[in-house]
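Peer 1: Need coordinates for the following:
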Amino acid sequence: MGERKACPDEAIIIDIPEDLEPDLNSTCWIHRVPRKLRQVHEAAYTPQLISIGPLHYDEPKLNAMEQHKTKYHDQFWKRDFSKHIRENDIRDFIEEGARRERIWCSYAGSFELMNNRDMFFRVILRDVSFIFELFLRNYEHVLDNNDKPEEMKKDIQDYILRTPWLRKAVELDLIMLENQLSYFIFTELFDFILKKQPENQGNMNIPPYLSKHWKESESHDFFIRITCEFFIDYYRNGKATIKKPGEVELQQLNKIKHFTDLNKFAFSDDLL
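Peer 2: Presented below is the predicted three-dimensional model:
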């Protein structure tokens, strides 16, 4: 019997798995790389050391870094400029209706935490805090060594940042599509922390590189700067130029979906 061919007018139904059919109406979607693409080079699309967000949560090979993530999370909330935030404040922030739904809708397809929303949001908040602390430590080290002769520069004390192979592995994992958090979570949490600074303490809780009187555009500009400082070696082997404060408009910053999406907005066009 010969092979049956479809007539031109016949409808052909293709069943696309849910994981390959992300919701295009969501605020920004993060999904798994298609299986056929992953098969070409598994390691290029899969985090090797650290899990961020829900897609690779609780994978045994990534659990070694969980203790460090928890430690960085705790130390972030002990910083002078954020220790005034109470557990109830954090819960109110993460459970705000519209924000909660935007975070949830950022992820397309299925994942283990789909049936445990409370754990999902705890994981998101823990990972946001870890990344904040990591970026701030890196930025503070850069700031401390700016314009100093080589012999006067201080060695970095942070465990991840002082170990070249470990820093590079974390950097590469944080840029992978499946390992992303929505960018707006960082900027909105940062604004939330700065705006809730106690009025009676002036700027005592604020390090010199921050200000609670910043406009939204200034606080977002600062976060993009510490983010770019961390990823600078990833772009063009460190030859990329970070756009100066004010060069990226707030409207552009609000279009950034996640760190994988970063280079279109934050680095100079002549080098990318």
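Peer 1: switch to C-alpha atoms for all contacts and neighbour counts from now on
Peer 2: OK.
Peer 1: Just give me the neighbour total for Asp270.
Peer 2: 7 (other Cα atoms under 10 Å).
Peer 1: what do you get for Thr163?
Peer 2: Thr163 has 12 nearby residues by other Cα under 10 Å.
Peer 1: With Leu253 instead?
Peer 2: 19.
Peer 1: For it, list the residues it contacts.
Peer 2: Contact analysis of Leu253 by Cα atoms under 8 Å, 6 or more residues apart in numbering lists 220-221, 265.
Peer 1: Could you single out the nearest of those to Leu55?
Peer 2: Proximity of the contacts of Leu253 to Leu55 (Cα to Cα) peaks at Phe265, which lies at 25.5 Å.
Peer 1: Reformat the contacts of Leu253 as JSON lines; add secondary structure, neighbour count and distance to His56.
Peer 2: Formatted as JSON lines, the contacts of Leu253 follow (DSSP: H, G, I helix; E, B strand; the rest coil; neighbours: other Cα atoms under 10 Å; distance: Cα to Cα, whole Å):
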{"residue": "His220", "secondary structure": "helix", "neighbour count": "23", "distance to His56": "28"}
{"residue": "Asp221", "secondary structure": "helix", "neighbour count": "23", "distance to His56": "30"}
{"residue": "Phe265", "secondary structure": "helix", "neighbour count": "18", "distance to His56": "27"}
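Peer 1: one more to line up against the first:
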Amino acid sequence: MVVVFNKDLLSWYLITVKLKETIEAGLENTPRSIGSPRPPQQQQQQPPFELPQVVGINGEIEKHEFDQSQANIPRESEWVISIREKLEQARRDEVSSSWSKLCIYRVPHSLRDPADQKAYIPQVVSLGPYHHGRTALREMEQHKWRALHRILNRADQDINIYLDSMKELEEKARACYEQPVSLSSDEFVEIMVLDGCFILELFRGAAGGFTALGYDRNDPVFAVRGTMHSIQRDMIMLENQIPLFVLDRLLSLQLGKPDQKGLVSRLALGFFDPLMPTEPLTVSDRNKLGSSLGHEDIAFDPLSDQGALHCLDVFRISLLHKGAQPVPRIWFRRRSHANPVADKRRQQLIHCVTDLKNAGIKFKKRRTDRFWDIKFENGVLKIPRLLVHDGTKSLFFNLIAFEQCHLNCTNDITSYVIFMDNLINSAEDVGYLHSHGILEHWLGNDTEVADLFNRICQEVVFDINDSYLSRLSEQVNTYYNHRWNGWRATLKYKYFNNPWAIVSFIAAVFLLLLTFTQSFYGVYGYYRPSS
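Peer 2: Here you go, the predicted structure:
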């Protein structure tokens, strides 16, 4: 009996025994001369084959049956076959994938913050396949079916119209999602119809009133109440999106008009307006802004062909729609044959508020509804007002995640948030911006606002040369590095920071002049005495 302490050695032992039997059988079949004696070792009857025993970890002997077919297959062949199967699967994935149509991504793991999953994981309602079936979100499913039932009754339509129409768009819709959707065709089409109609019902209710659509004024979901803010925040998340062409098709079926492209974008802007990080301008302020710019401010038209992909993209386009942005300036020369790679070490666009203030740079609120439109003129940094609330982090986080994933869009939101992150290093910086009307927040204290900007940009990487604020940052840094500006600011804040200091300075200058005059006449009288 042979005792084997390693299972891997068992296979090699069986192969060795089989090869030995084959060789001995070949020797027996070799023709011999008549009368030649058989070797003594061949005349003896061989003992029966006994399976080796394997001693397990716990010391017990494990019994294994000998598989005759496995002994003839080398381990290397099985390994190579498995590798070939994986390569074939990769080839099929490469052929079936359409990377150019991707627009709904999973948030990269490098950006995920386990301490604050509410910023990118829906808490109330799931839309699309990524979070479908989560236990915490099943409560909203019955309200989705209520919305679909009311739409069909209101338009006197059959569900097959929607299902057949979504079947036509299934392949195109699947290509919009980053990860392969494991749902069957029927399940995927059901999600598109159910979630899409739910979104449109919310859009239309926010625009024309839910009671006009037939809902009760005390409806737990389809009414203007506190839950709506949580729904809005979930619907703006990157992982919770439905392709815009799906919503366009569903709205066209509801209204009975085939071409309704752009109407969903207009309804989406009205629904997500409470999430805007800035307050709207009054009519007088808008007129003053238009006259100061020298041209009439062109409003964003969601019905125009903007090429929006989903609701988050529509919201992002609306934030960046006004005004011509400055052309980014190259801060350093790139190598002609090198691929441009974002450098984490070169993301410091500008110094913090405290340092800039000590260098003589002033801060002023700029009257505009374009929160990203920052100007720097004659040592004054003009920043539009920014409203920070409990949904601001989720909004900026998902906008940045979309810009980081989707290569066919600019990084303007990312540039703005990193610029503000550079400005804000402490609660004192937040308080100074708040005192100048630039930053308004409804969080607990200034420290929470500083942590918000510092944490949201912690793992964000972008190319500084592609930032629309690169030229402005260079101008501010040039002003900051000028020594005379720092000396003048020190003199101002140290000796002219209050009226009493100014009075003391004037009195000191006056006494200095009197002392100089007295000394002058004393010396003058000594050398030229009066006759």
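Peer 1: Could you get me the TM-score between them?
Peer 2: TM-score for the superposed chains, counting by TM-score structural alignment, normalised by the length of structure 1: 0.67, backed by 211 aligned residues with a Cα RMSD of 3.2 Å.
Peer 1: between the contacts of Leu253 of structure 1, which is closest to Gly109 of structure 1?
Peer 2: Nearest member of those to Gly109 of structure 1, counting by Cα to Cα, is Phe265, at 27.0 Å.
Peer 1: Wait, a strand at Pro277 of structure 2?
Peer 2: No - assigned with DSSP: H, G, I helix; E, B strand; the rest coil, Pro277 of structure 2 falls outside any strand and is coil.
Peer 1: Read off where whichever strand or helix holds Thr515 of structure 2 ends up in structure 1.
Peer 2: Secondary structure from DSSP states H and E places Thr515 of structure 2 in helix 499-527. With the alignment judged by TM-score structural alignment, no segment of structure 1 is matched to helix 499-527 of structure 2.
Peer 1: Determine how far that helix lies from the middle of the whole chain.
Peer 2: Put simply, helix 499-527 of structure 2 sits 65 Å off its chain's centre (Cα atoms, centre = their mean, to the nearest Å).
Peer 1: cool, stretch 249-259 of structure 2 as well?
Peer 2: Using Cα atoms, centre = their mean, the offset of stretch 249-259 of structure 2 from its chain centre is 32 Å.
Peer 1: Any chance you could list what contacts that stretch?
Peer 2: 151, 155, 162, 165, 193, 196-197, 200, 260, 264.
Peer 1: Nearest to Gly97 of structure 1 among the contacts of Leu253 of structure 1?
Peer 2: His220 (22.2 Å).
Peer 1: Which residue in structure 2 occupies the aligned position of the closest one?
Peer 2: Counting by TM-score structural alignment, His220 of structure 1 lines up with Lys261 in structure 2.
Peer 1: Can you report how many residues neighbour Thr227 of structure 1?
Peer 2: 21.
Peer 1: residues contacting it?
Peer 2: Contacts of Thr227 of structure 1 (Cα under 8 Å, 6+ apart): Phe135.
Peer 1: Quick check: buried residues in the helix or strand containing it?
Peer 2: Using DSSP H and E, the element containing Thr227 of structure 1 is helix 216-231. Using 16 or more other Cα atoms under 10 Å as the test for burial, helix 216-231 of structure 1 gives 217-231.
Peer 1: repeat for stretch 121-129 of structure 1
Peer 2: Under 16+ other Cα under 10 Å, the buried positions of stretch 121-129 of structure 1 are 121, 123-129.
Peer 1: Mind checking which of those land in helices?
Peer 2: Applying DSSP state H to those, the entries found in helices are 121, 123-129.
Peer 1: What is the nearest of the residues you listed to Gln251 of structure 1?
Peer 2: Val128 (22.3 Å).
Peer 1: now for that closest one: what does it line up with in structure 2?
Peer 2: In structure 2, Val128 of structure 1 lands on Gly196 (TM-score structural alignment).
Peer 1: I'd assumed Val246 was in contact with its match.
Peer 2: Yes - contact criterion Cα atoms under 8 Å: Gly196 of structure 2 and Val246 qualify, at 7.2 Å.
Peer 1: how much space is there between the counterpart of Tyr234 of structure 1 in structure 2 and Ser110 of structure 2?
Peer 2: Tyr234 of structure 1 maps onto Leu275 of structure 2 when the alignment is built from TM-score structural alignment. Counting by Cα to Cα, to the nearest Å, the gap from Leu275 of structure 2 to Ser110 of structure 2 is 26 Å.
Peer 1: would you say Asn88 of structure 1 is within a helix?
Peer 2: Yes - if the criterion is three-state DSSP, then Asn88 of structure 1 is within a helix.
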